[in-house]
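Participant: I'll drop the sequence and a predicted model, then ask my questions.
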Amino acid sequence: MPKAQAFVVDTLAETVDELCRKFGVWKTTYALILAVWRRHQTTNQVSNLSNHMRRDIGLEDVPGEARKLF
């Protein structure tokens, strides 16, 4: 039988407090904002896809979009 692992879960406040003590408030704040911004940028956007590509992935067509010739 594999060894049982004990996971220690800290609260968010304790983790942020530890990071602030270790790296400083401004560096921690900057890193947090940067992480949120990067996550925000990586969300998938389907609004710029053509109807042909939308059909390929199983989405409905956008009404009123003119047919694009390649």
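Facilitator: Thanks, I have the structure now.
Participant: hey, let's count contacts and neighbours off CA atoms from now on
Facilitator: Fine.
Participant: Tell me where this structure has helices.
Facilitator: Per DSSP state H, the chain carries helices over the ranges 12-23, 25-41, 51-56.
Participant: Make TSV from those and add mean neighbour count and distance to Pro63 to it.
Facilitator: Supplementary listing: the helices of the chain in TSV, determined by neighbours: other CA atoms under 10 Å; distance: least, CA to CA, whole Å:
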stretch	mean neighbour count	distance to Pro63
helix 12-23	12	45
helix 25-41	12	27
helix 51-56	14	9
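Participant: Put this next to the first one:
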Amino acid sequence: MTQSQLLVADNLTATVNELYQKFGAWRTARALLLVAWRQRQTRMQVAELSNSQLRDIGLPEREDSLGHPNFLPLHLRRFG
């Protein structure tokens, strides 16, 4: 690890320890799970947007995935 990574890791450990001391283990874990769930929900909502909508809100566009076989309807896929 580089020195900057050690500083971030120490800072994160100190912050988590402070949260644990102030609120307890269960509340800290619950808050962490809530944040992770909200982040996942945000990513799921953004995944449904078209490239033009992504461009409108300032996010990078996805590459064209129409040629990818997973995006073909089931009756058009070749199995075997």
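Facilitator: Right, received. Where do you want to start? Treat the numbers as computed from the prediction; the structure is a model and nothing was measured.
Participant: what about the helices of structure 1, which gets the closest to Gly64 of structure 1?
Facilitator: helix 51-56 (10.1 Å; CA to CA).
Participant: got the contact list for that closest one?
Facilitator: Among residues not part of helix 51-56 of structure 1, those counted as contacts by CA atoms under 8 Å, 6 or more residues apart in numbering are Val46, Glu60, Asp61, Val62, Glu65.
Participant: what lines up against Ala14 of structure 2 once you look at structure 1?
Facilitator: Counting by TM-score structural alignment, Ala14 of structure 2 lines up with Glu14 in structure 1.
Participant: sorry, back to before: between the contacts of helix 51-56 of structure 1, which sits nearest Arg39 of structure 1?
Facilitator: Nearest to Arg39 of structure 1, judged by CA to CA, of the contacts of helix 51-56 of structure 1 is Val46 at 16.6 Å.
Participant: Spatially nearest residue to the closest one (excluding sequence neighbours)?
Facilitator: Spatial nearest neighbour of Val46 of structure 1, chain neighbours left out: Arg54 (7.7 Å); criterion: CA to CA, 6 or more residues apart in numbering.
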